[in-house]
Each structure stands twice: as C-alpha cells, then as structure tokens.
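J.: Here is a sequence with its predicted model. Questions after.
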Amino acid sequence: MDTLTNQMTPSKRPLTPLAGAAFIGMALCYVTLFVIYGAVLRMPAEANTTEKIAYLIENKGLLNLTYVLGYVLFSCLLCFCVNVIGGLYQQVSPTAMAMATLFGYFWGVILLCAGMIGISSHELLASYSNSNPAAAEVIYYARILLTESLGGGIEFVGGVWLLLLGAVSWRHSLLSKPLCTFTLVKGAIGAATLFSAEPVLRDLFGITGIIWFLWMGLVMIKKPT
C-alpha cells in the first residue's frame, strides 16, 4: 500500500489533497496541449521560414494559450507539488530530499522561462515580420533554440527529479512498487532526451506524464490528512 502521506510531517499533510489536485491539473495541462497540437495547430511541414513565421503570427493567440497552460501554469503547479513532496524526503532521506527538491524547482523555473520566452517571441515576430524580416528570422530560430533547450525538447532536469523520487520511494516503500517502477521509467525517458533528439522520446515523456500525474494525484487525494 502507498504510504506517502503517512510519512509526511503534520504540517504537510493538510496540503496533500491540494497537491493531488495540482498533479491532476498538470495532467490536464498535458492533455490540453496534446489536443491543441494534435487536432488544431498543424504547421505545414513543407513551409519555408517566412511561411512558418506567418503561421505563428496568425495563430499567436492560441499558441500563447498553450504556453500559459503548458509552461507557466504547469510550472506553478509543479513547484507547489515539489514543495509538498519535499515533506516526505525530510523525514526519510534528507540528502535525497535536498537533491530532488532542487531538481524539481529547477524544472519548474526552466519551464516558466521557456513559456515566457515563447510568449514574448510571438509578440516580437509580429512586430518585426513586416518591418525587418531578417530580424524576424533571427527571433524565430532563437525561439526554437531556447524553448527546445529549456523544456520543449530536452526533459533532462525533470527526468532527474523523477529518478530521484522513484529511487527513494522504492527504497523506503513510500509508493507502491508499480508506481515506483513507472516513476523510474518515466525519469529514464526524460534523462534520455539529453542524449537523443528523437521526437518519440519527447512524445513518450509527455504521454507517460499524463498517466503519472493522474496516478500521483489520485494517490495523494485518497490519503487521509
């Protein structure tokens, strides 16, 4: 049986249902992004750079929404959950708690930065696309580089947080073995994106994220405070 909340300090226990709701909220952010990018936003594969910039400007409002949900809101929910989960590590493994919490906060911060970069880049593209096309192209490629590095393509930091969480949970029986195993697998997928640019790893990290966040959310909501 999962014993996550039973191991938490009393001050953290009242927050576990809220953290559970936050985990589910993060899963819903992932689902929303999959729906938008899978069914609504489809950039033409054979478009040139100018056409891609025009597409981004045309769909600026919807794209900004995806950055708000998938990066800004997600990172805020994530930081709250990292704080609550930190209450568990404080009891059973202080060193692992410090490392895991650090990587969890790092993940939240870089996602927040990626989201704000994405939103501001759309505004800049709209400003320069007509007056200075060369500058617009520079902004376009800088946007790709920064957002992909910070959270759109490389999920290394989040992967390390999950690996630490899974390892400590397994060692101290803080979560069920299936959930621990799934956490470790998801963490390994995230870490692997540092060494491979294959889209399948990024997509797999996102798909498993929906399951993991829902699973963690239900575990924390069901536990007594």
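T.: Received it, and whenever you're ready, just let me know what you need.
J.: contacts, neighbours, all on C-alpha from now
T.: Will do.
J.: May I ask which helix or strand encompasses the residue located most distally from the centre of the chain?
T.: For the chain, the C-alpha farthest from the mean C-alpha position belongs to Ser131; by CA atoms, centre = their mean, that distance is 35.4 Å. Assigned by DSSP states H and E, Ser131 belongs to no helix or strand.
J.: got it, and Phe205?
T.: helix 199-222.
J.: Need the contact partners of that helix.
T.: 2, 4-5, 16-24, 26-28, 30-31, 153-155, 179, 182-183, 186, 189-190, 192-193 (CA atoms under 8 Å, 6 or more residues apart in numbering).
J.: Pull out the buried residues from that helix.
T.: Across helix 199-222, burial judged by 16 or more other CA atoms under 10 Å covers 201-202, 205-210, 212-221.
J.: before we move on, what about stretch 136-144?
T.: 136-137, 139-140, 143-144.
J.: Tell me which of those fall in helices.
T.: 136-137, 139-140, 143-144 (DSSP state H).
J.: can you put those residues in JSON lines and add distance to Ile85?
T.: JSON lines is the format used below for those (distance: CA to CA, whole Å):
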{"residue": "Ala136", "distance to Ile85": "42"}
{"residue": "Glu137", "distance to Ile85": "42"}
{"residue": "Ile139", "distance to Ile85": "38"}
{"residue": "Tyr140", "distance to Ile85": "38"}
{"residue": "Arg143", "distance to Ile85": "33"}
{"residue": "Ile144", "distance to Ile85": "32"}
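J.: out of those residues, who's nearest Arg171?
T.: Within those, the smallest distance to Arg171 is 39.3 Å, found for Ile144 (CA to CA).
J.: Pasting the second one now:
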Amino acid sequence: MASASSTAIERTEPSVKPGRWNLQTVGGLAALTEAAIYVAGIAYFLIILDYANVTAPRQQVELFVANQTSLYAVSLLIYVVFGIVLIALVLALHDRLRSGSPSLMQAATAFGLIWAGLVIASGMIANIGTATIVDLYATDPSQATTTWLAINPVVEGLGGGNEVVGGIWTLLVSVAALRAGMLHRALNYFGVIVGMAGILSAIPALGEIGGGIFGLTQIVWFVGLGIVLLQTSRRKMK
C-alpha cells in the first residue's frame, strides 16, 4: 500500500525543489513573458507601424528603411527572445506533466523545442534580411523590393504565417494535462481550442483566420498557464 501511494504521488506532483527559484517558477514567468511579448509585437506592428494597411511590397520596404532600428529590436524580441523563453516553458511543462502522461509529453516536448528553434531561426533570417534590404534600397530600390519578396515567405513559413507546429505543441500539452488531471480543466480545454486554431492555419483558405485566432487566444492561454504554474510553485514552497 505504501508503495502504491508513493507511485500515485509521483504521478501527480511536479518535481519542485525547495527555494525561491525552481523549474515551475521559471515556467510560470516564462508563460507570462510569452504573453507580454505577443502583446508588444501586436502593438508595434498594428499600432506603431500600421503594417496591416501597408500592402504594397515597395511600401513595406520603405517602411522597413524608415524604422530599421526599432524593427530590428522588435524582431529580436518577438522571435529570438520569444523562442529562448519558450524553451524554458517547454521544459517546465515537461517536468510538470511527464509523470501523468509520459508518451504524450515526449511528443509535446519534441514539438515545443522544434517550434522554439523555428521561431529563433525566423527572427535571425528576418533581421539579416532586413539589413540586406535596407542596404540594397540605398542603391537599387527595385532590387531591394525583389529581395524582400524572396525573404518574406521564408520568414513567414518558419515563424509567423503557419502556426501548425506551435498548434500541435499546444494541443498535445493540453490533452496530456487533461489525461493526467493536472493544471486546470478549463485552461486545458481552452488550450485544445488554441491548438486546433494553430493547426488550421496550415490550410491556405484558413491561414490568416487560424493564425490570428491562434495568436490572440494563445495570449490568454499563456497568462492562464503562467498563473497556474506559479500557484503550483508557491504551494510546494510552503
């Protein structure tokens, strides 16, 4: 009986070590940071740059040239920093859920790390590409526009225009949490919806709608996830 009770505890409790900082605390802060980065990126592109209303490639290039410094900083934030912080969150969730649903969490963690790598790569390409476009624009605006048309699909394909990998990760994490009876049931069901929206963004006809829904709803999911992970960490430190 003692052995059975010990096994049950191992399946339902994350490995939280004593001390102010532990993997669950880091994971909770990482989730909240991801939400904040999402909001910052949306505010920059939609409000400051008004990028949604700049549709002509030549105008987009001119916008980049006029905002090179801020664009570089924001791209670094929403892609590279986002990806690095995502790794911490992926590992925290793996630690939290692996005992309750080991097979699903192995798959989820693999997709999470792949997504982080794709997002980081996308940001690096975006920044190098933007610098190249700005340099070309000074001597040949037409060539700069042509280069942008070649670079943009790569950036979008890796980290923005198609959210299928992030959607699969979110879906698998949510299903694993539901099966294990961990995190919060409402948050897990919401995560299933978020993940499905990301996966649907792979369908060309639903790409913009699915990607938009995925981005907006994942902000809410990240906030809820951060709160749950931080609450878990605090309870275990008492």
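T.: That came through, no problem. Computed from a predicted model, the values in this text were never measured in an experiment.
J.: Work out the TM-score between the chains.
T.: TM-score for the superposed chains, counting by TM-score structural alignment, normalised by the length of the first structure: 0.90, backed by 222 aligned residues with a CA RMSD of 2.2 Å.
J.: Just give me the match in the second structure for Leu63 of the first structure.
T.: Under the alignment (TM-score structural alignment), Leu63 of the first structure pairs with Leu71 of the second structure.
J.: nope, Ser173 of the first structure is what I meant
T.: Counting by TM-score structural alignment, the partner of Ser173 of the first structure is Gly181.
J.: With Ala21 of the first structure instead?
T.: Under the alignment (TM-score structural alignment), Ala21 of the first structure pairs with Leu29 of the second structure.
J.: Quick one: the helices in the first structure, in order.
T.: With DSSP H, the ranges of helices along the first structure come out as 16-35, 49-58, 60-67, 74-92, 94-128, 133-147, 156-171, 177-192, 199-222.
J.: could you redo those helices as CSV and give each row distance to Met43 of the first structure?
T.: Converted to CSV, the helices of the first structure look like this (distance: least, CA to CA, whole Å):
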stretch, distance to Met43 of the first structure
helix 16-35, 14
helix 49-58, 7
helix 60-67, 12
helix 74-92, 24
helix 94-128, 15
helix 133-147, 14
helix 156-171, 26
helix 177-192, 25
helix 199-222, 16
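J.: ranking those helices by burial, who's on top?
T.: Ranked by mean neighbour count, the helices of the first structure are led by helix 156-171 with a mean of 23 (mean count of other CA atoms under 10 Å).
J.: Could you tell me the angle between it and helix 74-92?
T.: Orientation check (axes from the mean of the first three to the mean of the last three CA atoms, to 10 degrees): helix 156-171 of the first structure against helix 74-92 gives 30 degrees.
J.: how close does helix 156-171 of the first structure sit to the second structure?
T.: Aligned to the second structure and superposed, helix 156-171 of the first structure gives a mean residue distance of 0.7 Å (mean CA distance after the TM-score superposition for the first structure).
J.: Tell me which other helices or strands that helix touches.
T.: Here helix 156-171 of the first structure touches helix 94-128, helix 177-192, going by 3 or more CA pairs under 8 Å, 6 or more residues apart in numbering; DSSP states H and E.
J.: Figure out which of the helices of the first structure is closest to Arg42 of the first structure.
T.: Arg42 of the first structure sits nearest to helix 49-58 of all the helices of the first structure, at 9.4 Å, using CA to CA.
J.: Run through who's touching that closest one.
T.: For helix 49-58 of the first structure, the surrounding residues in contact (CA under 8 Å, 6+ apart) are 43-44, 63, 122, 125-126, 129, 136-137, 140.
J.: at 6 Å instead, please
T.: Outside helix 49-58 of the first structure, the residues within contact range by CA atoms under 6 Å, 6 or more residues apart in numbering are Ala126.
J.: do the same with stretch 6-16 of the second structure
T.: Contact with stretch 6-16 of the second structure is made by 96, 99-100, as judged by CA under 6 Å, 6+ apart.
J.: if you set the cut-off to 7 Å instead, what comes out?
T.: The contact list for stretch 6-16 of the second structure, computed with CA atoms under 7 Å, 6 or more residues apart in numbering, reads 22-24, 95-96, 99-100, 233, 236.
J.: Ala107 of the second structure maps to what in the first structure?
T.: In the first structure, the residue matched to Ala107 of the second structure (TM-score structural alignment) is Met99.
J.: ugh, wrong one, I meant Gly157 of the second structure
T.: Per TM-score structural alignment, Gly157 of the second structure is aligned with Ser149.
J.: neighbours of its match, just the number please.
T.: Close neighbours of Ser149 of the first structure, defined as other CA atoms under 10 Å, add up to 16.
J.: so how far is Ser169 of the first structure from it?
T.: Using CA to CA, to the nearest Å, Ser149 of the first structure is found at 29 Å from Ser169 of the first structure.
J.: With adjacent residues omitted, what lies nearest to Pro44 of the first structure?
T.: Among residues not flanking Pro44 of the first structure along the chain, Lys52 sits closest, at 7.7 Å (CA to CA, 6 or more residues apart in numbering).
J.: hmm, I was thinking of Thr132 of the second structure
T.: Nearest residue to Thr132 of the second structure in three dimensions, chain neighbours excluded: Ala144, at 8.0 Å (CA to CA, 6+ apart).
J.: Distance check, the corresponding residue of the first structure for the one you found against Ile57 of the first structure.
T.: Applying TM-score structural alignment, one finds that Ala144 of the second structure aligns to Ala136 in the first structure. For Ala136 of the first structure, the distance to Ile57 of the first structure equals 11 Å [CA to CA].
J.: One more: Arg202 of the first structure?
T.: Following CA to CA, the distance that separates Arg202 of the first structure from Ile57 of the first structure is 25 Å.
J.: Cys81 of the first structure too?
T.: Distance, Cys81 of the first structure to Ile57 of the first structure, using CA to CA: 34 Å.
J.: Ok, Val219 of the first structure next?
T.: As judged by CA to CA, Val219 of the first structure and Ile57 of the first structure stand 41 Å apart.
J.: go on, Tyr37 of the first structure?
T.: Look at Tyr37 of the first structure and Ile57 of the first structure: by CA to CA, they are 16 Å apart.
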